[in-house]
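J.: could you look at this predicted model? Sequence included:
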Amino acid sequence: MKNIVLFICYTFLTVSCSSSQGKKWSNSSKEMVTKFAKTITSYELKEMLYIYASDDFEGRNTGEPGQKKAVNFIKDHYVENGILSPIAIDDYFQEIPSSYFNNQVKDSENVLAYIKGSEKPDEVIIISAHLDHIGISKSGEINNGADDDGSGTVAILEIAEAFQTAVKSGYSPKRSILFLHVTGEEIGLYGSRYYADIDPVFPLENTVANLNIDMIGRVDPKHEDKGNYLYLIGSDKLSKELHDLSELVNKTFFNLEFDYTYNDDNDPNRFYYRSDHYNFAKNNIPVIFYFNGTHADYHKPSDTPDKINYEFLETRARLIFHTAWELANRTNRVKLD
């Protein structure tokens, strides 16, 4: 009888905790992760973005005073929420010298924070977004970059807070989560390249996947007057298992339209090579690039926070949180094809 009881308990736990590897979630598991995802709110996203994409940050041009304000804004958020740095106590900045930028800009920095995994701390999920933008136009107008990539930046801050809420509730992720805000994207993906090629704080061979967020606050002309959607790029290029996991998370919790137009190898826009995920993909790390497509305000002073669809941004950030949660807590890391 004792062996039968143990077998029944083991079977229950296996079904309840299998997640996508069992192709389903238990109701209790769904309720738990949904509870934490709901701490990501349009109100907080809007509140942060109106600061981050304000004129005070002067367009966040790499190495300039506005970009320094941006990195301190990001750091302060992590400090306030008790989320630590993987570099050193109170040191959230990965310094990048001007020489690395071929002296085109001043010294700059990536911002790193992380939550240590409870069971497999050496295996890491990286959630990334670029913190910089294009600064002030020659005409003197400030390019606030609310969508590009203020939307991705504040999404990561909210996702990190949701994970930290889970930790405080006794649900630490099994794998570590690195929240990586990179600089110099607009001038050539410099910050992510520095992390991947020069100073990977966590060994690349232990990096399970990169979820990269670059512009998720707007609606492009193709999807006007339609429901919520996202372009996904790269999800199936290195790991079909990652792609299938991503699809299952969406179908289970959200049912957004996933548009793979820009994932085509022959896409003339070549977006797969144009954001920070590429510096991980080139190192055989599975990636997903989340993107809302371009719009009339792309790289213009008119990319302002009043034009963000905060309801869509909230849902998109929650989707990415759910995907990261599943990557961090499944039994085996996703397979590299």
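T.: Looks like it arrived, so ask away. Everything numeric here is computed off the predicted structure, so don't read it as measured data.
J.: drop to CA atoms for contacts and neighbour counts, all remaining ones
T.: Fine.
J.: so what's the residue count around the residue nearest to Lys46 when sequence neighbours are not counted?
T.: Excluding the flanking residues, the one nearest Lys46 by C-alpha to C-alpha, 6 or more residues apart in numbering is Tyr310, at 6.7 Å. When neighbours are defined as other C-alpha atoms under 10 Å, Tyr310 has 21 of them.
J.: please compare the first structure with the one that follows:
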Amino acid sequence: MNPLAAQLRQDTEAICYADGRKVGTPGHERARLHLLRRLEEIGCLPFAGDSLELPYHHRKQDFCNLVGRIPGQDSRLPPLLIGAHYDSVIPFPCADDNAAAVAIALQAGRMIRDKGGLRRDVVIAIFDAEEPPYFLGDAMGSQRFYADHVAGKVAIHAAVVMDLVGHDISVPGEMLGIIPGVGLLNLLLPGFGRKDFAVPHLRSGLFVTGSESHAELPPVLQSFGQPPDLRVIATQNCYIGDVSDHGVFRRNGVPYWFLSCGQWAHYHTPTDTPDRLNYDKMAAVTNYLVQMVEGLDGRELRGERKTEQITETIELEAEFLRSALGILHRPVMRWAGLKDVKTREDMDQFARALLGMGLGVL
């Protein structure tokens, strides 16, 4: 395990308590105090006021977002934001949801600091209360952060938000029938088609949505190409919806990317434990995230930002899909009933096929 992967594992395990991080519990309080120290250790300065803690109150309950900034060369410029939530949905470790993303945000902040910062400030936002019963409600941490500390006060240049980014992508055994010879296993092994398998070629997949939020985002993403250790699939938010903390930025016209590996077998279950995560993959996601933020830092992102203006990104999506699938592109297209993805209608059909298999769903 490389040093970055080892540090990611340490940061992840540090908040994966047996009793979880549900809002209002002792585990949630321990996580808050630990993450406050980690933000200080990586060199974050307060984003608002004189504290990294941004507490708020709703219906007799206390919450706390943890938000700091890595100073850039010109703090007068609109800052970039890296975001992830730290609460858990159940009283169990919830490693992938969402301790892994928090660990990646911390390490990305450290790496940016070690480089001497960027041109702009980089905000590291560790949001509270993303999980039900607070999801999309007035107590949701990202929504309160935006309403209390951004709207009418700060122009966020762009945001990159993460959720469920620590696991290998698995596919149903039924889908493996597209590979010559494998289809026989459906006949020889009862129940094979109902099991999920991490296929070496696809396990390193990472979904990136949001490039449609600004006309300059597709060329920025294209400039990176496929990273060596990931298979990036770019798609539009309409296929998954506002399933996490990126939603408030989308709805307010902030250019954004949302990173996720989608749901998996351990989503919202007691078995979402640190030992099941792929820390080498998380290291690759961290490096890619830093590259994304650096790319955004160098772009002015000119043009009016309106939530109803959507950039058509089908060429970007098709390019990344072909690159991510590689040698599996042709059999996967056949499985989806397509020759290729060239139009929005093609992508709609492909997305329906994935969703029908339970893939790509958050």
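T.: Everything's here; your move. If you're wondering where the values come from, they're calculated on a predicted model, not measured in any experiment.
J.: overall similarity of the pair, as a TM-score.
T.: The TM-score (TM-score structural alignment, normalised by the length of the first structure) is 0.75; 272 aligned residues with a C-alpha RMSD of 2.2 Å.
J.: what's the match for the residue nearest to Lys46 of the first structure in the second structure?
T.: Aligned against the second structure by TM-score structural alignment, Tyr310 of the first structure finds its counterpart in Tyr279.
J.: its match touches Asp168, doesn't it?
T.: No - judged on C-alpha atoms under 8 Å, Tyr279 of the second structure makes no contact with Asp168 at a distance of 9.9 Å.
J.: list the contacts of the counterpart of Glu95 of the first structure in the second structure.
T.: Here Glu95 of the first structure is matched to Pro55 in the second structure, going by TM-score structural alignment. Contacts for Pro55 of the second structure (C-alpha atoms under 8 Å, 6 or more residues apart in numbering) come out as Asp62, Phe63, Cys64, Asn65.
J.: what's the helix or strand for Pro55 of the second structure?
T.: Using DSSP states H and E, Pro55 of the second structure falls within strand 53-58.
J.: that strand vs the first structure - mean distance after superposition?
T.: After superposition onto the first structure, the mean distance of strand 53-58 of the second structure to its aligned counterpart is 1.2 Å, using mean C-alpha distance after the TM-score superposition for the first structure.
J.: buried sites along that strand?
T.: Buried residues in strand 53-58 of the second structure, counted by 16 or more other C-alpha atoms under 10 Å: Glu53, Leu54, Tyr56.
J.: helix or strand for Val160 of the second structure, which one?
T.: With DSSP H and E as criterion, Val160 of the second structure is part of strand 158-162.
J.: could you point out the helix or strand that follows that strand?
T.: On the C-terminal side of strand 158-162 of the second structure, the nearest following helix or strand under DSSP H and E is strand 171-172.
J.: who are the packing partners of that following strand?
T.: strand 196-197 (3 or more C-alpha pairs under 8 Å, 6 or more residues apart in numbering; DSSP states H and E).
J.: repeat that with 10 Å
T.: In terms of contacts (3 or more C-alpha pairs under 10 Å, 6 or more residues apart in numbering; DSSP states H and E), strand 171-172 of the second structure is packed against strand 196-197, helix 344-357.
J.: quickly compare these and say which is most buried.
T.: For these, the largest average neighbour count (mean count of other C-alpha atoms under 10 Å) is found in strand 196-197, namely a mean of 18.
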